[in-house]
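*Asks:* This is the structure alone, sequence omitted:
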């Protein structure tokens, strides 16, 4: 108790400090007011603080969007096969572990970090309680409450395990060390004082954390690098924009499929095997979708495949943070953007143009570099583009081309070609015609390659003068889709309506994928509320005959008009397995090309009264004009999105909750719509502006939180570990919950918490205290930091952290759980309850120590 008495004498255990002007806000005068007035002022401060936190979460949404763009940047990597043929792929510039511990962590922790730095600067480089206590309090909420929420959120019949335990343990070790180090510099090395070396070393632990996590990642398996598609692989049905075709400034050469550039913090080695596996994965998805939806066109399959690849791709921390914030402010679900037609996403306002400096080199490349065609196309045209860069002089460009077999063989599947293209002055595009062999035997989809080599350019008026040339996308892939299948038979829809005055209903049956051989297609007509012979007359016999090459046949059903008012009567038509009359029913390599049924093999036909049918058509025409929200990459679209109320729950109507969320967030959304779109300079402009905006809002939050505390007599350290920590961490809680539900692993929901806690200390406290210690060193004074309350808070957090991490490991090894998140209800709620209990104990004990009711550590 002697310590408590001494602290009371020094004044550290007295009442909260009196209200004083903040960094931005003045004091609410007069200060000597009644209790009712103080209560009203406290309520105003509390509402203002909540609304400012709401604003920070919304601008953090834009901030995380810019970080997602930055960390998704790609670079060209030139590769060579063993045969010496070059080709180009794109790889992610940023290693995933590095991005999670740097920009991603900064995005989620920016308010806490900036609050600590701004408080130091606003206090003339003197220590305050709000910033450091917010960081420790936020860490406690992150580790105890967010993980508890994630444990409970996962259904009891599912579990989520941390996949990358190596990286997880590195971040756990650093997060625990961060708070051990904080205790040491407060209470051991130089009690109640922070020296320059302590502050600087605290900050330097941040790059060490990133480096050790990266090295662990690199030495224990491929994790950070995600290999992307080859150049021009994004879409092979549209011309690429100048931005997409612009050559990268940095290239890496890979001999025999291995890069000669070793892995760095921004990228890792790309191998030929990984690239081939990636391409094979895309082809497998396309073939799987063809089997699941045999009646869809190639264009439809391409859109579905693209959406599936994007939906199945691992989601970043930024994605879940943005997803959570969108729902908080009534802006809908990000995944809905995948359903937007390509032509709408590529509108004139969707991608602002920026001037691109063309290089002084002539580039010859395939554009596009991937093709898909049916076997009966005859001749496919492969396009080659010549980009003369910034050259203005007349020139003649030559390039050699040749086809190479892969799964498709020469003469059997295509006619090989070899030759030279000549681009005269003014010519930018040439075509290589390749004849596709159309046989009568079913075979799997096959591909071959066309490669460019030996580009040469000379001046048209001086053939002795050559110009610099290079190859861009030097390899084109041609996928040949077989059309010798017996066909997939389907209706165009599962529901049809016909007026009873129609007389005859013509029901079309379509034959997709192939049309080889004659086929008999049995079907049956089944009564519903409409009866055969009374409301309609079914054909007899019930079968269709398709000749070789025939792709459509019609079932004619007579509709009986009985002059009675019929609201709705229906019957069904169901297709049965087709009978193939082809002589050779075995394809190449025993491939199965027999006819089969498609997606819609049973349809319902509803007989309606004629006026109702007209009403149905009118209603359909109105609903067809409904459009889906698209992503924004221009100021116009940002303001459009800000003004739009989204149907968050997807029930087709706007609820009161959705309207309230929208209008409450509207001032913030309109304000932050002024931030430059993320497409500008690869997201860096948006990044910088958002940092400034978050800093300004954080300064307001610091002032409001301090004035709220002094108004009700609450100390800054207590306000920080409760209200401020909760306000800055709630968006992360929603994001982690979403990640726990949608991710197959617990890495995003748990691993990011531990990494963020370490970054908070090393950046938030490291930068602030290093600046203050250096400032005082230049003045010849010392930087004083009262260790009592903060050291006790840190110690209690460490004890709770060890307990909770131990529980996570117990859950991972327990036979009936075997995962950090989810599992049976008993262990799940017991674990979550312990986490929450530890957090409550931490808050209570830290508050009691602050007011010297109990002794500290």
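*Replies:* Ah, there it is. Keep in mind it's a predicted model, so treat the numbers as computed, not measured.
*Asks:* From now on I want contacts and neighbour counts done on CA atoms only, so please keep to that.
*Replies:* Noted.
*Asks:* looking at this, residue 709 is in a helix?
*Replies:* Yes - assigned with DSSP: H, G, I helix; E, B strand; the rest coil, residue 709 falls within a helix.
*Asks:* wouldn't it be in contact with residue 702 here?
*Replies:* No - if you go by Cα atoms under 8 Å, residue 709 and residue 702 don't touch, sitting 10.7 Å apart.
*Asks:* Can you tell me, leaving aside adjacent residues, what's nearest to residue 399?
*Replies:* residue 455 (4.3 Å; Cα to Cα, 6 or more residues apart in numbering).
*Asks:* Take this one as well and set it beside the first:
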């Protein structure tokens, strides 16, 4: 008989031991899983506190710029010598991600290990080290595999340090001092962590300076020309919030679910995103129509690619279908191909297969994305505004008995410094399987033709079979000194050679905003942006204990109108934990630190129970 060392089980100091029977095992397992559920809820509170901490702002004196945008719109006599201040974040997102976020998301594993080490006389426990190493491996491999990497440089640094950490562990546990962690090894490990934070911060700061150019209000306005200034402010706030928010795997918890404003922004960014920002006269490639229509019984749809501007070089473009409410292999056949343009070639037609036996519903839509795959270095062709085509299912009942078209918007507001304005026209009742010709012209109002814009007379917009929404471009003349807002109109005069009478839907107005007015609009956009940014940053943070207790006792956070049976069952199951967490200090109290410390202590207590 082999003589094996006998270890005496330690007495349960927190939870009494029960006889090992199947019912008792089931009870232990249930409460163990319930404790894990509680840890997830408490961790959610910790993340709210961390988000509040990392959004803390400090007031700094603003250096006066020599040629700022606002100063360009003000007279020298109007300027004051008063000091200007601005608010900046205390925490860098990358530093917060590697310190506070790492602590918050791994609090249960870290506290479990600490509790075990102290309880075992500073010897490693059974669960602690394994959970920490396993969690780190899960972050490095699984999370990295399924997540989108937004900053590749910081990811490379983190991945390199993660691999080095395993090598370092092997060295100190196997080679240097087997099974013993010495003080100098612990100190050096802590120093390595500080190096990681410093290096990641340095690369992040350099990267942020480059990426901020993509977040200016001017670029947002050009990328989404059909949206209002209020929507531009939402997009700008969304981009800044995404750039400044620390990211970690714990975002899967409810504290990081998108607010309703963020969901709205993502929706219309997906719908209205058109492009890379480029000038009207620069060489570009795009779809000839923004929206194509299909009906029941259609087995194919033809889309047209057009190349504008100079076309002296060969060009290869690639396109692919993307699911919307219509799904591949259910409503259409997926297609990913390239198109070769020879020098001087201006257009190409592609064909997509439609499944007529699909369960099409009204306004089901899928998308066809376009990108430039290969071009010569000297070729400056870029994607145009219409780089995403939509294919939409159109019911026969959509068509009234008379032919009609309309402008997508009844007014457009642009800066007088813009080179052109794109106006969208869509059919409402014209046969989509026939060619339809629309005649349009410009009309003076306060803006003068050939002085403020290039006039158009008897311009033709041809809808080929299947096209239901197209565009016309009107050139804006920018070299005039006028400072007043001016307007002109675009009218549809004929539909398939039939003269149409004036109607609201056959007329759209273009307003050219003067430079000083543009500055005021910029100020208004900034004000809106701040409001939306605040709404997006802390969508779930409560300010008082009363609010927390009410939310804890309410189904679906008080939104009972949209609550389902599943929400009610989850609320009942989590009710004890919700009430317990409701007594944690609110995240708004003292910048979130009391909430963070209290929740950390609470999760430590529950973790101790799990360890037993």
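*Replies:* Perfect, thanks for sending it. On a predicted model such as this, the values are computed, not experimentally measured, just so you know.
*Asks:* Overlay them and tell me the TM-score.
*Replies:* Superposed pair, TM-score by TM-score structural alignment, normalised by the length of structure 2: 0.50. Supporting alignment: 393 aligned residues with a Cα RMSD of 5.5 Å.
*Asks:* quick revisit: distance-wise, check the residue nearest to residue 399 of structure 1 relative to residue 423 of structure 1.
*Replies:* To residue 423 of structure 1, residue 455 of structure 1 is 11 Å away according to Cα to Cα, to the nearest Å.
*Asks:* Could you pull out the residues contacting both of those two?
*Replies:* Counting by Cα atoms under 8 Å, 6 or more residues apart in numbering, the residues touching both residue 455 of structure 1 and residue 423 are 397, 398.
*Asks:* Where do the helices of the stretch 201-350 of structure 1 begin and end?
*Replies:* 242-245, 272-292, 298-312, 317-328, 342-345 (DSSP state H, counting those that start in this stretch).
*Asks:* and residue 155 of structure 1, which of these is closest to it?
*Replies:* Among those, the nearest to residue 155 of structure 1 by Cα to Cα is helix 317-328 (18.8 Å).
*Asks:* Out of residue 709 and residue 702 of structure 1, name the residue with the larger neighbour count.
*Replies:* More neighbours surround residue 702 than the other of residue 709 of structure 1 and residue 702, with 26 against 23 (other Cα atoms under 10 Å).
*Asks:* which residue packs closest to the more buried one, ignoring adjacent ones?
*Replies:* Using Cα to Cα, 6+ apart, the closest residue to residue 702 of structure 1 is residue 115 (6.7 Å).
*Asks:* pretty sure the one you found is in a helix, no?
*Replies:* Yes - assessed with three-state DSSP, residue 115 of structure 1 lies in a helix.
*Asks:* Would you mark the buried spots in the longest helix along structure 2?
*Replies:* Ordering each helix of structure 2 by length in residues (DSSP state H) puts helix 22-54 first. Residues of helix 22-54 of structure 2 classed as buried under the neighbour-count rule (16 or more other Cα atoms under 10 Å) are 32, 34-36, 38-54.
*Asks:* Let me know the next secondary structure element after it.
*Replies:* Downstream of helix 22-54 of structure 2, the first helix or strand assigned by DSSP states H and E is strand 57-62.
*Asks:* Tell me the helices and strands packed up against that following strand.
*Replies:* When contacts are defined as 3 or more Cα pairs under 8 Å, 6 or more residues apart in numbering; DSSP states H and E, strand 57-62 of structure 2 packs onto strand 84-89.
*Asks:* What mean distance separates the strand it packs on from the matching residues in structure 1?
*Replies:* Superposed on structure 1, strand 84-89 of structure 2 shows a mean distance to its aligned partners of 4.5 Å (mean Cα distance after the TM-score superposition for structure 1).
*Asks:* Could you find the counterpart of residue 62 of structure 1 in structure 2?
*Replies:* Using TM-score structural alignment, the partner of residue 62 of structure 1 in structure 2 is residue 45.
*Asks:* what separates that match from residue 368 of structure 2, distance-wise?
*Replies:* Residue 45 of structure 2 is 42 Å from residue 368 of structure 2, by Cα to Cα.
*Asks:* Tell me, how many residues neighbour the counterpart of residue 160 of structure 2 in structure 1?
*Replies:* Residue pairing (TM-score structural alignment): residue 160 of structure 2 is matched to residue 169 of structure 1. Residues lying near residue 169 of structure 1 (other Cα under 10 Å) number 16.
*Asks:* repeat for residue 201 of structure 2
*Replies:* Residue 201 of structure 2: 19 neighbours (other Cα under 10 Å).
*Asks:* Report the separation between residue 634 of structure 1 and residue 673 of structure 1.
*Replies:* To residue 673 of structure 1, residue 634 of structure 1 is 9 Å away according to Cα to Cα.
*Asks:* Ok, residue 848 of structure 1 next?
*Replies:* Counting by Cα to Cα, the gap from residue 848 of structure 1 to residue 673 of structure 1 is 44 Å.
*Asks:* Those two - which one has more neighbours?
*Replies:* Taking neighbours as other Cα under 10 Å, residue 848 of structure 1 and residue 673 compare with residue 673 leading, 21 against 15.
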